[in-house]
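Student: build the 3D model from these lines:
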Amino acid sequence: MTSPTPAPEPVHADRTFRSAAGLVCGVLLIALTAWIGGDALFRGDGRTPWKALAGMLAAIPLIAAFTVRPAVYANAERIRIRNPFRTIVLPWSEVADVRAGYSTELTTHAGVTYQLWAVPVSLRERKRAARKASRQSQDDPYGRSSVHADVRDTAARVAAADRAAVDLRELAEGAAHRGDRPATETASVRWAYEVIAPAAVGTVLLVVLLATG
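Tutor: Sure thing, here's the model as predicted:
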């Protein structure tokens, strides 16, 4: 009699962290660049269309890299950091800490630090959250509040980057409690050639066109 096949490990859905403001600004900047460049491309004369094409080829990938591309995907097994020019995949066993200071950073046990571009730190938002927390503590110095009110106001008292750092640390700590479980992901760093290549070609083409008149 054959032994039953063990059930496969559950697949944990990714939690996604990214900047909504960055997405909106990126889409608007790309649309503006395409509109101005497209007008010069179709209505310009002489070498203007070629310069417009080279400029768009150089600018649009860079705008997308710094605004639309950054994202962090995390689940119970690993974290995947998509920065402007690199994608870093790390199992939680290699992550030492995630903290939000002047920027959000992840540090590995080997001492390597990666910035999380998708989780920008807003000092203004942090100060606003601190003022709100201070006002609430002054309104009720004994901390009397209902459970529902406390849960509802927690997000308002903490800046978005600080909340994201806490959530990521909790995922890392959860993985540490399952230390006897073998990691299914391996660490890797991949350069975003889909961004670098067109931006480099456009820049070189634009420099050549400008240099040759």
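
Student: from here on, just use CA atoms for contacts and neighbour counts.
Tutor: Noted.

Student: in this structure Arg157 contacts Ala133, no?
Tutor: Yes. Using CA atoms under 8 Å as the test, Arg157 is close enough to Ala133 to be in contact (5.3 Å).

Student: neighbour count winner among the two?
Tutor: Neighbour tally, Arg157 and Ala133, criterion other CA atoms under 10 Å: the higher count belongs to Arg157, 20 against 17.

Student: just give the nearest non-adjacent residue to the more buried one, would you?
Tutor: Beyond its immediate neighbours in the sequence, the residue positioned closest to Arg157 (CA to CA, 6 or more residues apart in numbering) is Ala129, lying 4.6 Å away.

Student: compare with the first, here's sequence two:
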Amino acid sequence: MTTPDRQPPTPDPSASEFQDRVHRSSGGIAAGVLLLAIILWLGIDAVVKGHGHTPWLALAAMLLLIPLVIAFTMRPAVFANDERLRIRNPFRVIVLPWGTVAALRSGYSNEAITNAGTKYQLWAVPVSLRGRKRAARQQSRATARPGGRGRLGSFSPQPPAASSEPPRAVHDKVMDDLRELAETHLNSERAQGEPTVRWAYEVIGPAVAGAVLLGILLAVG
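Tutor: This next block holds a predicted model:
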């Protein structure tokens, strides 16, 4: 009995050569977990022990607050590979092929700017002024540190630095990586296309339903 020859799978031309580099805010995730724990603790306590309209008010408030907390703390992420930049913000998902990215700008917020001039904020890569000041202090100490001499006046060599690059804040390093990807793949054939924006109805829907239910219950009294 003969078996048909199996042809090797045809490579998908749309598949990326590299996996996504994922960037998230660890501080935002920690804050989101803490807020969710507080909301669930207070909400479940009100549902179990409340009387009258209180359990329903608690359920409506949880239905409103939980999606919003997740949206602004745990949901934001930036995915980057050799083809495109995908920005997952609280209420939108923006996909920008590298060929459409004109600049990645850092100021009081980190933004991706398209060739058409549209700006999209990178919620998952927040600017930390404290981090920048800490990096600046480290650089100042590194440049001001003397070569040093031993107690007998002999020269005490310093250990070689691990890197000649000046210290950088974490979010600035992330933006540097994104800029390098953009410059490398700007003219790549697979990095061309049009920007796409999708609304996160999985977040908006429950939050709107919770707001409507909460408004009705408060109006009814």
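
Student: returning to that earlier point: from Arg169 of the first structure, how far out is the residue nearest to Arg157 of the first structure?
Tutor: If you measure Ala129 of the first structure against Arg169 of the first structure using CA to CA, to the nearest Å, the figure is 20 Å.

Student: for the first structure, which helix is longest?
Tutor: Ordering each helix of the first structure by length in residues (DSSP state H) puts helix 20-43 first.

Student: output the contacting helices and strands for it.
Tutor: Helix 20-43 of the first structure is packed against helix 48-67, with contacts defined by 3 or more CA pairs under 8 Å, 6 or more residues apart in numbering; DSSP states H and E.

Student: where in the second structure does the helix or strand following the helix it packs on fall?
Tutor: Moving toward the C-terminus from helix 48-67 of the first structure, the next helix or strand (DSSP states H and E) is strand 71-74. Strand 71-74 of the first structure corresponds to residues 77-80 in the second structure, going by TM-score structural alignment.

Student: same check, this time on stretch 95-104 of the first structure
Tutor: Aligned by TM-score structural alignment, stretch 95-104 of the first structure corresponds to residues 101-110 of the second structure.

Student: residues in contact with the matching stretch?
Tutor: Residues outside stretch 101-110 of the second structure that contact it (CA atoms under 8 Å, 6 or more residues apart in numbering) are 111-115, 121-123, 125-127, 172, 175, 178-179, 182, 186.

Student: and stretch 124-144 of the first structure, by the same measure?
Tutor: Contacts of stretch 124-144 of the first structure from elsewhere in the structure, counted by CA under 8 Å, 6+ apart, are 156-160.

Student: could you give me the buried positions within it?
Tutor: Under the neighbour-count criterion of 16 or more other CA atoms under 10 Å, stretch 124-144 of the first structure has 125-126, 128-130, 132-133 buried.

Student: Serialize these to a markdown table and add fields for secondary structure and distance to Gly202 of the first structure.
Tutor: Supplementary listing: those in a markdown table, determined by DSSP: H, G, I helix; E, B strand; the rest coil; distance: CA to CA, whole Å:
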| residue | secondary structure | distance to Gly202 of the first structure |
| --- | --- | --- |
| Glu125 | helix | 37 |
| Arg126 | helix | 39 |
| Arg128 | helix | 42 |
| Ala129 | helix | 43 |
| Ala130 | helix | 45 |
| Lys132 | helix | 48 |
| Ala133 | helix | 49 |
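
Student: pull the most distant pair out of those.
Tutor: The distance between the two most remote of those (CA to CA) is 12.3 Å, for Glu125 and Ala133.

Student: start and end of the match of stretch 95-104 of the first structure, how far apart?
Tutor: With CA to CA applied, stretch 101-110 of the second structure spans 14 Å between its terminal residues.
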